[in-house]
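Predicted coordinates and the sequence they were generated for:
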Amino acid sequence: MGVRSVGDDGPRAFRLLWIGILFNRLGMPTPPFVVLYASATHLGDVGIVAVVAASGVGQTVASLAGGVLADRYGPRRTIGYSQAVGVVACAALPVVHGVVPVVALVLLSTACASAPRPAANALVPALMAPEARVTGYGRLYWSRNIGSSLSPLVAGPLVQFWPPGLFVLGALTSALFAVLAAVLPVAPDPAAPNGTGIIRGLRGPYAQPVVAWFLVATLILSCLYMQKQGALPLDMTARGLTPTELGLVLSLSGVLVVALQPVITPVVARMPFGAAAASSALLIGIGLGTTAFATNAGWYAITVATWTVGEIMQVPLAAHFMSARSPEGETGAYQGAYGFMWNLGLAAGAPAGQLIFVSAGPAVLWAGVAALGTAVALGHLLVFKR
């Protein structure tokens, strides 16, 4: 069976999915607060490193697994079951002790919280008309950022006054998302009774040359983008910015995403894909690259605004591209491949940038970032000129 038609329930179902994604991001245990929890529960230095690593591994693995499972068993089931397991994992964390069980449950809870992203993206073609899908992906991205922006406001006081509350929150939001997933009225069926094979699902996106190029470009852009958490704070500190100024400048990105996404995404949806993808890459590369010329908080804010606009353009474009290029029954795997490459860049980009910053200097780093972003933009124009 193929994907069911959108029907009259599509917009309502999309609103339920939007709310579920917001809950998902609100309650997802993020590395900074997992570190605070590990410190508060006296896991020691080794335990802290282990739980942070487990959180990253869980998120990266789930990017692939969530998409393949969505193709094989359906996005709605993947979301529902992952959230049900997430409830159990989060609820168990406050009552277990010792590094090994805590690390195992952090890995599981993070994976369960991350699996719905490719599955939710795989639902968009069933819930939105073709001309509205870029906007739909943009709205899901908007929802994730609203949830991520609210999460520290809730998680911070919980970790300070009641550390187990961090995972109690995760259990509650997972349960709410599971309930919403259960009542979604429209969902794509797997293309075959057994869905897409796991091995085929994992390697399929890389077999198309155009998709493979886009995934390589995604990895490069992710490495560049991650300088916001790697070399950028080092550069701002070296320029004499106070911690308060640093925090205000970096928080600007989240504010701009929430404020500008509803305005920018509809404009991007009307642009030719190659031009839009190239513009996004150029804004990310040049925005971060011009950090080399920033000398005060105001100039840093301008650079942050530039690469944030590139990010706002990138996310819905990428989700729509991977969906449009995926064969029937493999939409989830293609969404998962994109998420995997993006997360891989996040894991590698920050330490690589910091190493270049301290060994070769900021001028070399930011020039390299600008050059790579420009190269990706030119590559997009060449590959997608037709």
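Thanks, I have the structure now.

alpha carbons only for contacts and neighbour counts from here, please
OK.

which helices and strands does the helix or strand where V88 lies pack with?
Assessed by DSSP states H and E, V88 sits inside helix 75-92. Packed against helix 75-92 by the contact rule (3 or more C-alpha pairs under 8 Å, 6 or more residues apart in numbering; DSSP states H and E) you find helix 44-73, helix 99-114, helix 116-127, helix 165-182.

Check it against this one:
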Amino acid sequence: MRTVHGWLQDTAGGLPRRFWYLWAGTLINRLGSFVLVFLAIYLTQERGFSASQAGLVIGLWGVGGAFGTTVGGTLTDRWGRRPTLLVAHLGAATMMLALGLARPLWAVALGALLLGTFAEAARPAFGAMMIDVVPEKDRLRAFSLNYWAINLGFACAAVLAGFAAQAGYLLLFVVDAITTLVTALIIFIRVGETRRAASPTGKGAPAPAGALRTILTDPIYLGFVALNLFSALVFLQHISMLPIAMGDSGLTPATYGSVIALNGVLIVVGQLFVPRLIRGRSRSHVLALAAVVMGVGFGLTAFAEAAWFYGLTVLIWTVGEMLNSPSNATLVAELSPAALRGRYQGVFSLSWQIAGASAPILGGLVREHIGNSALWLGCAAIGGLMAVAHLISGPARERRATMLRRRAAAPAVPLTDVRPPVPQAAEPAATAPTEPIGTAEPARAS
């Protein structure tokens, strides 16, 4: 009993109260995330759209998301975390209902575009809020717990959505809108604004006009975002190409649903143990291992025919996902200057939106012109190359994170120039902190 209490304390103890309100909002929001899970089925079976028309609608959702993360990141820094998040959630709830009521293809497409814009505009604000309220030493645990809530909600939503769809597809849109509004209400009442007000010294000042130029001239961060883009291109094949591959093997959509559910189940069961497993270890090594494991999992799909083999591949790449996500999010937090936290979150989220729009297209082209095996073995090759890239770029990232920590701790340093400093060649590489920080939420097909 004492051991269980100690594990719970080590996993979830000592975190700020405002974090738990954010965590609760995440869980509630994801429990109602019905629409995206069943959108393709709704469009083709309920509305009678063709597969290409359904693909267009889902693609427009991704296009709107790319625009939303960019705008949301800017507003998060200039306007504030809470107002950005509230407007985004209210807009998303409204457009959720509008999409459920839309009938012509043009109205459905426009609704998906606007829904993607509002829904993803909330992501940078939420990420910046998490970084604001959680101390640096606790961020690995906090992001892992939030990621656990995302996947618990996703797994439950997939089951609940199936029952809700039997009562009518409109119910999916209504429940999704309600949970989005409840999340906004929790944050409005219990969390409040977390952005630091500007001071006469400039500490905590709003982001300068040259913020975009600052990010675009930050090769260390952009390199990290590029690696996440390639990771997302591989990871999102489980939504687009995996069900097609399983169909070619004679397996039913229900079997695909059961197999892919293993992803959420494993994360819910195992994610709470991951922070203790990777604590104190080099983030570069953890991310490299995650890339290899994920690549192996997707690569083995080339040889899968039976449902149990497909299930095994899902379990393998899920382990890679579990290692990758916590380290990713905390690293984003460390590489983001405080005054540009929202914009940096937005750029990182943008990599997921680009992957969401392009992964199905690229996967389909490779599969059609080169073959199914080439697609999955290519995913394995990308995983290996990413592992090497993480090992090479890791020391520079750690030096950059150390510099930003020192700058944040320095008394009253004006933020007239938040451009990341250029590491000196003679400076030794910093070792990973005793409690590394950083992981990004793999937007759950989100």
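Received, thanks. Quantities reported herein were computed from a predicted structural model and do not represent experimental measurements.

Superposed, how do the two chains score by TM?
TM-score for the superposed chains, counting by TM-score structural alignment, normalised by the length of the first structure: 0.87, backed by 378 aligned residues with a C-alpha RMSD of 2.8 Å.

thinking again about what came up before, could you say which of the helices and strands packed on helix 75-92 of the first structure is packed most deeply?
helix 116-127 (a mean of 28; mean count of other C-alpha atoms under 10 Å).

Can you give me the stretch of the second structure that that helix aligns onto?
Taken onto the second structure by TM-score structural alignment, helix 116-127 of the first structure occupies residues 122-133 there.

mean per-residue distance, the matching stretch to the first structure?
Mean deviation of stretch 122-133 of the second structure from its aligned counterpart in the first structure after superposition (mean C-alpha distance after the TM-score superposition for the first structure): 1.9 Å.

likewise stretch 148-163 of the second structure?
In the superposition with the first structure, the average deviation recorded for stretch 148-163 of the second structure is 2.3 Å (mean C-alpha distance after the TM-score superposition for the first structure).

returning to that earlier point: quick one: the match of helix 116-127 of the first structure to chain centroid distance?
12 Å (C-alpha atoms, centre = their mean, to the nearest Å).

just stretch 117-133 of the second structure next, same as before
11 Å.

next one: stretch 198-215 of the first structure
The chain centroid and the centroid of stretch 198-215 of the first structure are separated by 19 Å, computed with C-alpha atoms, centre = their mean.

in it, what counts as buried?
For stretch 198-215 of the first structure, the buried set under the neighbour-count rule, 16 or more other C-alpha atoms under 10 Å, comprises 201-202, 204-206, 211-215.

Not counting the helix holding V88 of the first structure itself, show me its contacts.
66, 69-70, 105-106, 108-109, 112-113, 115-116, 119-120, 122-123, 167-168, 170-172, 174-175, 177-179, 181-182, 184, 187-188, 332 (C-alpha atoms under 8 Å, 6 or more residues apart in numbering).

cutoff 7 Å now
The contact list for helix 75-92 of the first structure (C-alpha atoms under 7 Å, 6 or more residues apart in numbering) reads 66, 69-70, 105, 108-109, 112-113, 115-116, 119-120, 122-123, 167-168, 170-171, 174-175, 177-178, 181-182, 187.

Superpose on the second structure and give me the mean offset of that helix.
Superposing on the second structure and averaging over aligned pairs (mean C-alpha distance after the TM-score superposition for the first structure), helix 75-92 of the first structure comes out at 2.4 Å.

ok and that helix relative to helix 99-114, angle-wise?
Computed by axes from the mean of the first three to the mean of the last three C-alpha atoms, to 10 degrees, the angle separating helix 75-92 of the first structure from helix 99-114 equals 150 degrees.

quick one: helix 75-92 of the first structure to chain centroid distance?
Relative to its chain's centre, helix 75-92 of the first structure lies at 19 Å (C-alpha atoms, centre = their mean).
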